[in-house]
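Participant: Would you be able to build a 3D model of this:
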Amino acid sequence: MCRAVLESETDNSMAEGVNNGIVYLAAIPYILMGGLIYLIYRSRKKADR
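Facilitator: The predicted structure follows:
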């Protein structure tokens, strides 16, 4: 249903908004996991000293 609505629009502003939302929702878990891995790496490196 979303695809039909997005394809029927004359301007692509709604489609771009949906695509940006998907990118943001997909990027957040990667950013959180990257931060967690960095914190673990930093704490282990500090413990080795």
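Participant: drop to CA atoms for contacts and neighbour counts, all remaining ones
Facilitator: OK.
Participant: The residue nearest the centre of the chain: helix or strand, and which one exactly?
Facilitator: With distances taken as CA atoms, centre = their mean, the residue of the chain nearest its centroid is Ala27 (1.5 Å). Per DSSP states H and E: Ala27 is located in helix 13-48.
Participant: Second chain to compare with the first, below:
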Amino acid sequence: MYKKRVLVLFLLMFFTSKFSFSQCAMCKAVVENGDSSMAEGINNGITYLMVFPYLLVGLLLFVIYRYKKINEK
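Facilitator: Reported below is the predicted structural model:
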């Protein structure tokens, strides 16, 4: 059962990766027509936006770990 899920997930990621490269035409157009400071600003914005999902997932994993550790005792 576990192997089937991993295989389906892998195939799903493999076949949808082609579509994921073409999702941000506006960002690409802005970077191509702008200067280097504009591209740097867009990269900083993307980095800023990506910090919060990683923090939330990390916090969730920490809470789960702590909950399991408390219930083991």
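Participant: How close are the two chains, by TM-score?
Facilitator: After superposition, the two chains reach a TM-score (TM-score structural alignment, normalised by the length of structure 1) of 0.68; 48 aligned residues with a CA RMSD of 1.7 Å.
Participant: picking that back up, so how far is Arg3 of structure 1 from the residue nearest to the centre of structure 1?
Facilitator: Counting by CA to CA, to the nearest Å, the gap from Ala27 of structure 1 to Arg3 of structure 1 is 22 Å.
Participant: now Met33 of structure 1
Facilitator: As judged by CA to CA, Met33 of structure 1 and Arg3 of structure 1 stand 31 Å apart.
Participant: Same question for Asn19 of structure 1.
Facilitator: Separation of Asn19 of structure 1 from Arg3 of structure 1 (CA to CA): 11 Å.
Participant: Looking only at neighbour counts, state which of these two leads.
Facilitator: Between Asn19 of structure 1 and Arg3, Asn19 has the larger neighbour count (other CA atoms under 10 Å), namely 12 against 8.
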